[in-house]
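Undergrad: okay, predicted coordinates and the sequence, questions at the end:
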Amino acid sequence: MRIKMYKIKFLPEDKDCEIKGDDSILETAVKNGIHINASCQGKGICGKCKIILKEGAVEQRERALEFLTKEELNKGYYIACLTYPKDDIEILIPPESRLSEHQMVEDIKFEKKEKVKNFAGIAIDIGTTTVAAYLVDLQTGNIVDTASSFNKQMSYGEDVLSRIEYSKKESGLEKLNTVVIETINKLIEKLIIRENFENEANINRISKIAVSGNTTMTYLLTKRDPHVIQKNIQIDDFKRSYYLKAKKLGIRSSRTTDLYITPGIGSYVGGDIIADIIACDMHNSDEVCLMIDVGTNGEIALGNREWLLVASTSAGPAFEGPSTKYGMRATAGAIDNVTIEGDDVRYGVINNDKPRGICGSGLIHLISELFLNEIIDYKGKFIIKNKRIKTGGNGIPEFVVVFGDETDIGGDIVITEKDIENVIMTKAAIYAGAATLTKVGVSLDEVRKVYIAGGFGYHMDIEKSIVLGLLPDLDVDKFEFIGNGSAKGSCLILTNNEKRKEAEEIAKKATYFDLSTDALGEFTEEYMSAMFIPHQDLDRFPSVEMKTR
């Protein structure tokens, strides 16, 4: 039977494409390099890939109705991964389903004071979600300008595992490599402008580039097959640094521009964590330090100048949106803090926009407040009657954070018991990861400094994170935010050969704990105990116990 072909126009891109009758709108968007938020990679379980039908006819799978409000249905909303064409169609990708650069929250903080006098370098952090670039004057070591962008690979998978899977498809690896190079080149283009240079601005002024990223990101950058990463085996290639000419990878540069790629440590702990360690200097400390990168992968490092342990957990799914009903990244319109008093909920929204969802820091605030106000119990279950608690369409209890007349989506923004469970699972993994590393004979009480890295970490509230049980119950003065530690560490590596040597020494000496195998069952034991708010053992959280008496 011959498959029918139709025409589809994507707005606001104003891009015309062909679509097969048995291809979903999301599949066609991905094939044509058009991004529609799809946290579940098109499995039909997150409901994030919302689109609006402007013209034509489509057929939508029945389960899509679980994700759409009456107001959205009346406005012509559909779920892209569950919708198929029946005619030539025109669809609009609404703001909540798009990646817009103006939505990004800048986590690179510096005061722009000077211009490049002679030669410059560029430090690049390739994150799973975001790519950030720093323009650095090589004479002074000072940052002149920064640029950041969503990683264009997100159209092919929002986490490292889904991108590894996509790389197995025909031309998949080549596509992932091409789009990350495109992302980097656009950032370089933004930095090489007249305003940033005392003299002429051109690519010949860039003599060095330093790149850090997780193991999957650096494999895709260098077009190496990333399947070995999934095998959870330790190979020397993970710990290898790369020196080559940037032009060889297709990076916008002169023929002589040197490229350095920071080495990694293990399959899920890459050069970005080594750069984090360089940024906070914990590897030169006499005291025991803990570093937590609360990004998509939740990497953790523990140690000092004598020893270092590293591990990775799965932090992204709950804190970045995919597994919560109204979860979203920390972009414009995201609720990022919440206070509850009785039936009254006060909230803050990024950019002071109308709320569209709740980002990771907002979820931490919200669930901690629900717990402290005895609206949920230590298992995350609703325990009191409240005018904001209702039963959702799927029978799961939910709490209305913002009523529909105040939102940008035309419906209530809620948090469900299932959402709370998913957040508890994520915070339990991070806390358990840190606790497992202490099994070497160091207690969390002996930690003298806790560094919080990652763009998400910048927006965390320490006290609320302790109430939730995400962070250990230590004096708040011990915590320090380092922001995008990977980019900051890359700047140091770019301008200081000693820091480059230190990065390579860290890669050699750090011990990688593979928590996914957990041969001794220690991580599993810690994880199960952490599946409560704040923890099954309240003796570990005395400050929280005081607040709940």
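TA: Done, it's in. Numbers count the residues shown, from 1 in each chain.

Undergrad: every contact and neighbour count from this point should use C-alpha atoms.
TA: OK.

Undergrad: what is the burial count for the nearest residue to Thr129 once chain neighbours are set aside?
TA: Using Cα to Cα, 6 or more residues apart in numbering and skipping residues adjacent in sequence, the residue nearest Thr129 is Asn151, 5.4 Å away. Each residue near Asn151 was counted by other Cα atoms under 10 Å, and the total is 22.

Undergrad: hang on, isn't Asn151 packed against Ala133?
TA: No - assessed by Cα atoms under 8 Å, Asn151 is found out of contact with Ala133, at 12.0 Å.

Undergrad: tell me where the stretch 201-350 of the chain has helices.
TA: Secondary structure of the stretch 201-350 of the chain by DSSP state H, counting those that start in this stretch: the helices cover 215-221, 227-230, 271-280, 316-319.

Undergrad: name the stretch among those that sits most buried.
TA: Ranked by mean neighbour count under mean count of other Cα atoms under 10 Å, the helices of the stretch 201-350 of the chain are led by helix 271-280, which reaches a mean of 29.

Undergrad: just checking, what packs against that one?
TA: Helix 271-280 is packed against strand 206-213, helix 485-495, helix 497-509, with contacts defined by 3 or more Cα pairs under 8 Å, 6 or more residues apart in numbering; DSSP states H and E.

Undergrad: kindly reformat these as a markdown table containing mean neighbour count.
TA: Converted to a markdown table, these look like this (neighbours: other Cα atoms under 10 Å):
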| stretch | mean neighbour count |
| --- | --- |
| strand 206-213 | 26 |
| helix 485-495 | 28 |
| helix 497-509 | 18 |
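
Undergrad: can you lay out those as a markdown table showing distance to Asp107?
TA: Putting the helices and strands packed on helix 271-280 into a markdown table (distance: least, Cα to Cα, whole Å) gives the following:
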| stretch | distance to Asp107 |
| --- | --- |
| strand 206-213 | 17 |
| helix 485-495 | 10 |
| helix 497-509 | 23 |
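
Undergrad: structure two is appended below for comparative analysis:
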Amino acid sequence: MKVTDFAVQFSRENILHLIDCYEDSPIYEEVLEEYERMTQEAYERMEPAAVLEFGKIPKEAASPAAPEGTRALFLIVTVGKRISEWSTALFGEGRYLEGMLADAFADDYLMQASESLQPLVRSICEEKQLGISRRLEAPTGIGMEAQKAAYEATDAGPILGMDITGSFMLSPVKSTCQIYLLKENSTEYHMDHNCRECPNKDCKMRHVAPIRLEVRTNGESHILISRDEKTVLEILREQGIYVPAVCAGRGSCGKCRIRVAEGEAAVTPSDERIFTPQQLSQGYRLACTCYPIGDMTVVTEEEAEKKMDIIGTISHRKTDGTEADGSGPVMVGIDIGTTTIAMELVDMDSGAEIDSYLCINRQRRYGADVISRIQASVEGKKEELQESIRQDLFTGLEKLTRGGEIVPEKVVIAGNTTMIHLLMGYPCDTLGVYPFTPHQIQRIESTLGEILGENMTEPFRTAQLCMERLCTVQMYRTKVWILPGISTFVGADIVSDILSCGLAESEKVSMLIDLGTNGEMGIGNRERILVTSTAAGPAFEGGNIVHGSGSIPGAICNVKLEDGRTQIRTIQNEPPSGICGTGAIETLYELLQAGLVDETGLLEEDYEEDGFELAKGRDGEPICFYQKDIRELQLAKSAVRAGLETLLLRYEISPEDVDKVYLAGGFGYRMDVEKAVGIGLIPEVFADKIRVIGNGALEGAVRYGREEGAMDLAGDIVKISSEIGLSSDKAFNDLYMQHMYFECS
């Protein structure tokens, strides 16, 4: 049976979500305009059709869920090839936004068209007195060979004008295949016999039984009971078991990897995109898309993030040449970043570093960006987020003070506005919505006991109990200062950056660029400073890169293509484990130089499907660089470059007149300036003006605590600073689209 009549209307909300465009996006209004302009043409390019036919599961497609010979109803739905050809053509012309929207139009229509056929499927089965015991979609519960069986059984080739590849992928690509397992003389019609598998979350008959989840991590075993329908990631979060999830659980970053050792877990499209067939067969899944459908045992692996080195320039020696040992007065400087937390124990008299500590900010399991964490806080996770950061600070203090043997005279904290709000337990409701008003960004004076929760109540008392184990009354009373911020988007960390590099003390105009999850930057001198922040995303820190990694041992950090051969270097020369931000930049630069990526960011066709292989990982699987990775970097570099040039424009100064360019952050510390210039991230004229300052926020916090007058100077920085809002700046939007292009040799 062929179906061509579909009453489907596009869902704007779904389409914008598919391209990760939200109200706080800098080009939100522009995207809405493009959406409205393209809608009618998108409808015209749709060629929706479906075909249904009864058959049996053949031997080559059989699985435990669908044994050979099982009677089935095969359904194939497509929206045709014209919409995909449109998307491809738009990308080829460098019209990226339109290309992404065209692709999202197709996905939204296809999903709705598929679901709209459910009543028809049921009525056909009712006529033949057949029930539906389960619905499968390859490769969930059944192999990809099932698509070939469906293709042949439905005669989709001649009827729908379709093809199927050697790997059993349907063509046109915007097509889907559903297999309904049938049962004779049954009046039951189940999308799935287990409600935990059913995608219809609003079903009135839904009943979810408790499941037992055993989690094995770092040689320990935890038994968890879940009575709610939650993903493995959500269950682990609630129990304080850390698994990174930089995309906030959207299934896009591939960082929350687990292995299902016992039990059944469906293979999701996100799993298929991230893992190889061999890994899927071994039970590898993404925790954020894995819904337990019964008792399950999973294995998690801690990333080697604990081995990261702190980035800074503070000396370990006192002015007299002796090693700092903590015998004199000391202080602790802290930089709470979105991705990492850096801490230093410093000799107050000389400024020499005694010890340092760096860890991943474990709030990362709620998402890599501040928007994800703001959302989590607003949705009831405020106390969990606060407890998470307190735990991280306690762990660092325990190490730096040798279990409480050393009592610092003061602690100074810098961090972006969201991180400070989450630490203090401030409401975040207004941070993520216009006009983006912070609860409080003035200087904070407190004590260590108050900051780490001496008055916390159950169930969030872990930090308090840790303090009781670690600290004396004297430690409780240690003074804590938190630097002031400038705005919601330009926080105390940037004030601290500016303080550390001396930008606000010079008559000459200089620039500061802090490249991280948020690209914050400033320009000015002792009289006037302009600041801004642009949503660079986590790509510069390895986030949203398919094989991305933090700056950990084994991360590919240096790449060179020479005579058709790929040469790589990893952090600490350990076996390759992923690609960090600098490695991603270098890979992109080398591919551009080799002509394997064109000026629009399109990867050569030979590597379109399998990616460009850089090395073999520790498990023997290839570590590759994909088209998706190029797009992530393209968006990030365009946002940063456009923000930088907008600041120059609004300050009314040319790049040539800038005296120095201070580059802050771990990414900037390791970045190859020549290659950053080569991909268009930084103007060429800045190449000789760059001064790398490492973790300026941390060093600024130390200066704030040690140096007389530094507190007043930080206050002055806030007073003379003005923020440029990029989301409403037409010049920024124009520059953003302009800098999507690459300059190829």
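TA: Thanks, I have it. As the structure is a computational prediction, the values presented were derived from the model and not from experiment.

Undergrad: let me see the TM-score of these two.
TA: The pair, once superposed, lands on a TM-score of 0.88 when counted by TM-score structural alignment, normalised by the length of the first structure; 512 aligned residues with a Cα RMSD of 2.1 Å.

Undergrad: just give me the match in the second structure for the residue nearest to Thr129 of the first structure.
TA: Structural alignment (TM-score structural alignment) places Asn151 of the first structure against Asn361 in the second structure.

Undergrad: my read is that its match contacts Gly337, right?
TA: Yes - counting by Cα under 8 Å, Gly337 is a contact partner of Asn361 of the second structure at 7.2 Å.

Undergrad: residue closest to the middle of the first structure?
TA: Residue closest to the mean C-alpha point of the first structure, counted by Cα atoms, centre = their mean, is Thr296 at 3.8 Å.

Undergrad: map that one onto the second structure.
TA: By TM-score structural alignment, Thr296 of the first structure lines up with Thr517.

Undergrad: before we move on, what about Gln41 of the first structure?
TA: Per TM-score structural alignment, Gln41 of the first structure is aligned with Ala248.

Undergrad: so is Pro158 of the second structure in a helix, a strand, or just coil?
TA: Following DSSP: H, G, I helix; E, B strand; the rest coil, Pro158 of the second structure is assigned to helix.

Undergrad: how far away is it from Ser175 of the second structure?
TA: Using Cα to Cα, to the nearest Å, Pro158 of the second structure is found at 15 Å from Ser175 of the second structure.

Undergrad: more neighbours, those two?
TA: Using other Cα under 10 Å, the more surrounded residue of Pro158 of the second structure and Ser175 is Ser175, with 23 against 9.

Undergrad: wait, doesn't the more buried one sit right on Val77?
TA: Yes - Ser175 of the second structure lies in contact with Val77 (Cα under 8 Å); the separation is 5.5 Å.

Undergrad: find the residues that touch each one of those two.
TA: Residues within reach of Ser175 of the second structure and of Val77 at once, by Cα atoms under 8 Å, 6 or more residues apart in numbering, are Leu110.

Undergrad: what's the closest non-adjacent residue to Asp355 of the second structure?
TA: Per Cα to Cα, 6+ apart, closest to Asp355 of the second structure is Leu345, 5.2 Å.

Undergrad: surely that neighbour meets Ile334?
TA: No - under the criterion of Cα under 8 Å, Leu345 of the second structure makes no contact with Ile334, lying 9.1 Å away.

Undergrad: what is in contact with those two at once?
TA: What both Leu345 of the second structure and Ile334 touch, as defined by Cα under 8 Å, 6+ apart, is an empty set.

Undergrad: and the helices of the stretch 201-350 of the first structure: which comes nearest Lys113 of the first structure?
TA: helix 271-280 (21.7 Å; Cα to Cα).

Undergrad: so where is that closest one in the second structure?
TA: Aligned by TM-score structural alignment, helix 271-280 of the first structure falls on residues 492-501 of the second structure.

Undergrad: contact partners of the matching stretch?
TA: Contacts of stretch 492-501 of the second structure (Cα under 8 Å, 6+ apart): 335, 414-417, 441, 482-486, 504, 512, 514, 520-521, 662, 664, 693, 695-701, 703, 710, 713-714, 717-718.

Undergrad: looking at this, Val136 of the second structure is in a strand?
TA: That one is not Val; residue 136 of the second structure is Leu. Yes - Leu136 of the second structure: assigned to a strand according to three-state DSSP.

Undergrad: give the contact list for it.
TA: 142, 178-181.

Undergrad: switch to 6 Å and redo it
TA: 178-179 (Cα atoms under 6 Å, 6 or more residues apart in numbering).

Undergrad: any idea what it aligns with in the first structure?
TA: Checking with TM-score structural alignment, Leu136 of the second structure has no match.

Undergrad: which element is Ser356 of the second structure on?
TA: strand 353-360 (DSSP states H and E).

Undergrad: packing partners of that strand?
TA: Judged by 3 or more Cα pairs under 6 Å, 6 or more residues apart in numbering; DSSP states H and E, strand 353-360 of the second structure is in contact with strand 340-347.

Undergrad: again, only this time at 8 Å
TA: Counting contacts by 3+ Cα pairs under 8 Å, 6+ apart, strand 353-360 of the second structure is packed against strand 340-347, helix 382-400.

Undergrad: redo these as CSV? Include mean neighbour count and distance to Glu272 of the second structure.
TA: Supplementary listing: those in CSV, determined by neighbours: other Cα atoms under 10 Å; distance: least, Cα to Cα, whole Å:
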stretch, mean neighbour count, distance to Glu272 of the second structure
strand 340-347, 26, 29
helix 382-400, 21, 31
